[in-house]
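Engineer: any chance you could fold what I've pasted below:
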Amino acid sequence: MAVSAVRVLGIDPGSRLTGFGVIDLYGQERRYVASGCIRTPQGATLPERIKVLLDGLSEVVMLYAPHEAAVEQVFVNVNPAATLMLGQARGAVLSALVLASLPIHEYTALQVKQSVVGHGKAAKEQVQAMVVHHLRLSGTPQADAADALAVALCHANHRTMAARVPRGLTVKGGRWV
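Structural biologist: This is a model prediction of the structure:
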């Protein structure tokens, strides 16, 4: 009996550059499908940027037909204006995924780094290196695309762990109860 793949779309939202990464899951195996960035025009207004993000992500969803999506959560920045802009970009990303009727899973940057690198304080270069390692890539993806692939890998790891947990158990305070 053939194992069917689950296709996961990982997203690293940004107001100027939004990374995306697509992987297929075959049981424990993870296979690279595609990655890239949606770039908003410099000097564009917020509504113009949101339209570019919505259209770009809708195109990615249509082209790669993922079954699930994983999105990095926004962290609170020192600069409130930058945090607000990032939140609005993330809202556009979530809207595109909701309109595509995709199940959406959210992970913090700490969760992504812990899952992919092994510790939550990993540098971008470490994340990129581990993405290359886990997906056996011949080259290093652009940083935002690598972050999006890391989000997809994080979700794959959480899916695998959740499948192994006996029914009825949940996590509270970092413990299974």
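Engineer: going forward, measure contacts and count neighbours with C-alpha atoms only.
Structural biologist: Noted.
Engineer: all helices for this structure, in order.
Structural biologist: In the chain, the helices defined using DSSP state H lie at 46-64, 80-99, 109-116, 124-135, 143-164.
Engineer: compute the inter-axis angle for the third one and helix 143-164.
Structural biologist: Between helix 109-116 and helix 143-164, the angle comes out at 70 degrees (axes from the mean of the first three to the mean of the last three Cα atoms, to 10 degrees).
Engineer: now helix 109-116 and helix 124-135, what's the angle there?
Structural biologist: Counting by the same axes, to 10 degrees, helix 109-116 points 40 degrees away from the direction of helix 124-135.
Engineer: and helix 109-116, what other elements does it pack with?
Structural biologist: In terms of contacts (3 or more Cα pairs under 8 Å, 6 or more residues apart in numbering; DSSP states H and E), helix 109-116 is packed against helix 124-135, helix 143-164.
Engineer: try 10 Å
Structural biologist: strand 68-72, helix 124-135, helix 143-164 (3 or more Cα pairs under 10 Å, 6 or more residues apart in numbering; DSSP states H and E).
Engineer: how about this one, so we can line them up?
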Amino acid sequence: MRLPDARSDMSQAGRVGRYGEVASALALRSDRQLAASLEHAQVMGSGIGGSSVLLDVAGVPVFAKRVLLTDVERHAGNVMSTANLFGVPAFCQYGLVEVGGPARRNDYIRACAAGAEPAGAPPAAAAVIRRYAPVAAAMNDFYWDLFGVDRATPYPGEKVERALSALR
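Structural biologist: Alright, predicted model coming up:
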């Protein structure tokens, strides 16, 4: 699967429209169809947290992470549950800055790296975001270029090292 230039339509309207198409296509799939999609997706890598895959949804390349469920999550009473089974603080849960998806997250992190206050984050989380935003921004730039522009994009070692040295 060839990845399109991720920066070709970075307008909010374009991102929201594409998101709607993908969300609708996924909503129409059964659990079995979703499982089959993941099973046949291109594996990008794997690690301690599961494997990452790239699949095609309505003609749009979609990155997904296959995460293994814990015994607690597999317990019959918890199947399909959206309950906070592990007592994770609300601000740590998925969705803290998800409005608008990855492009919005990227904008958010870049703004924080440039000195903006982390909006919507509690003080402890805001402190972590402020501290690590420059490193995250450097890695985000690399990610967008690698997956959206050219798979031969060189790793930005010097830029990341400068950002990390500020942490020391």
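Engineer: care to give me the TM-score?
Structural biologist: The TM-score (TM-score structural alignment, normalised by the length of structure 2) is 0.30; 88 aligned residues with a Cα RMSD of 5.2 Å.
Engineer: that older thread, tell me the most buried of the helices of structure 1?
Structural biologist: helix 143-164 (a mean of 22; mean count of other Cα atoms under 10 Å).
Engineer: longest helix of structure 2, counting residues only.
Structural biologist: helix 123-148.
Engineer: whichever helix or strand comes after it to helix 123-148, inter-axis angle?
Structural biologist: With elements assigned by DSSP states H and E, the helix or strand that comes after helix 123-148 of structure 2 is helix 157-165. Interaxial angle of helix 157-165 of structure 2 relative to helix 123-148 (the same axes, to 10 degrees): 180 degrees.
Engineer: tell me which residues are up against helix 157-165 of structure 2.
Structural biologist: For helix 157-165 of structure 2, contacts defined as Cα atoms under 10 Å, 6 or more residues apart in numbering pick out 113, 131-139, 142, 167.
Engineer: so what's Y64 of structure 1 closest to, chain neighbours aside?
Structural biologist: Excluding the flanking residues, the one nearest Y64 of structure 1 by Cα to Cα, 6 or more residues apart in numbering is V22, at 7.6 Å.
Engineer: identify the residues contacting that neighbour.
Structural biologist: Contact analysis of V22 of structure 1 by Cα under 10 Å, 6+ apart lists 7-11, 31-36, 60-61, 64-66, 69, 145, 148-149, 151-153.
Engineer: let's see that with 6 Å instead.
Structural biologist: Residues in contact with V22 of structure 1 (Cα atoms under 6 Å, 6 or more residues apart in numbering) are 8-9, 33-34.
Engineer: just the closest of those to K51 of structure 1, please.
Structural biologist: Nearest to K51 of structure 1, judged by Cα to Cα, of the contacts of V22 of structure 1 is L9 at 19.6 Å.
Engineer: buried residues in the longest helix of structure 2?
Structural biologist: 129-140, 142, 144-148 (16 or more other Cα atoms under 10 Å).
Engineer: with stretch 51-60 of structure 2 instead?
Structural biologist: Across stretch 51-60 of structure 2, burial judged by 16+ other Cα under 10 Å covers 52-57, 60.
Engineer: on that earlier part again, same list (the helices and strands packed on helix 109-116 of structure 1) but as a markdown table, adding distance to I50 of structure 1.
Structural biologist: Below are those laid out as a markdown table (distance: least, Cα to Cα, whole Å):
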| stretch | distance to I50 of structure 1 |
| --- | --- |
| strand 68-72 | 16 |
| helix 124-135 | 26 |
| helix 143-164 | 18 |
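Engineer: mind listing which of the buried residues of stretch 51-60 of structure 2 are in strands?
Structural biologist: Applying DSSP state E to the buried residues of stretch 51-60 of structure 2, the entries found in strands are 52-57, 60.
Engineer: closest to D31 of structure 2 among these?
Structural biologist: Once Cα to Cα is applied, the member of those that ends up nearest D31 of structure 2 is V57, at 14.8 Å.
Engineer: where's the closest one relative to A23 of structure 2, distance?
Structural biologist: With distances taken as Cα to Cα, to the nearest Å, V57 of structure 2 is found 9 Å from A23 of structure 2.
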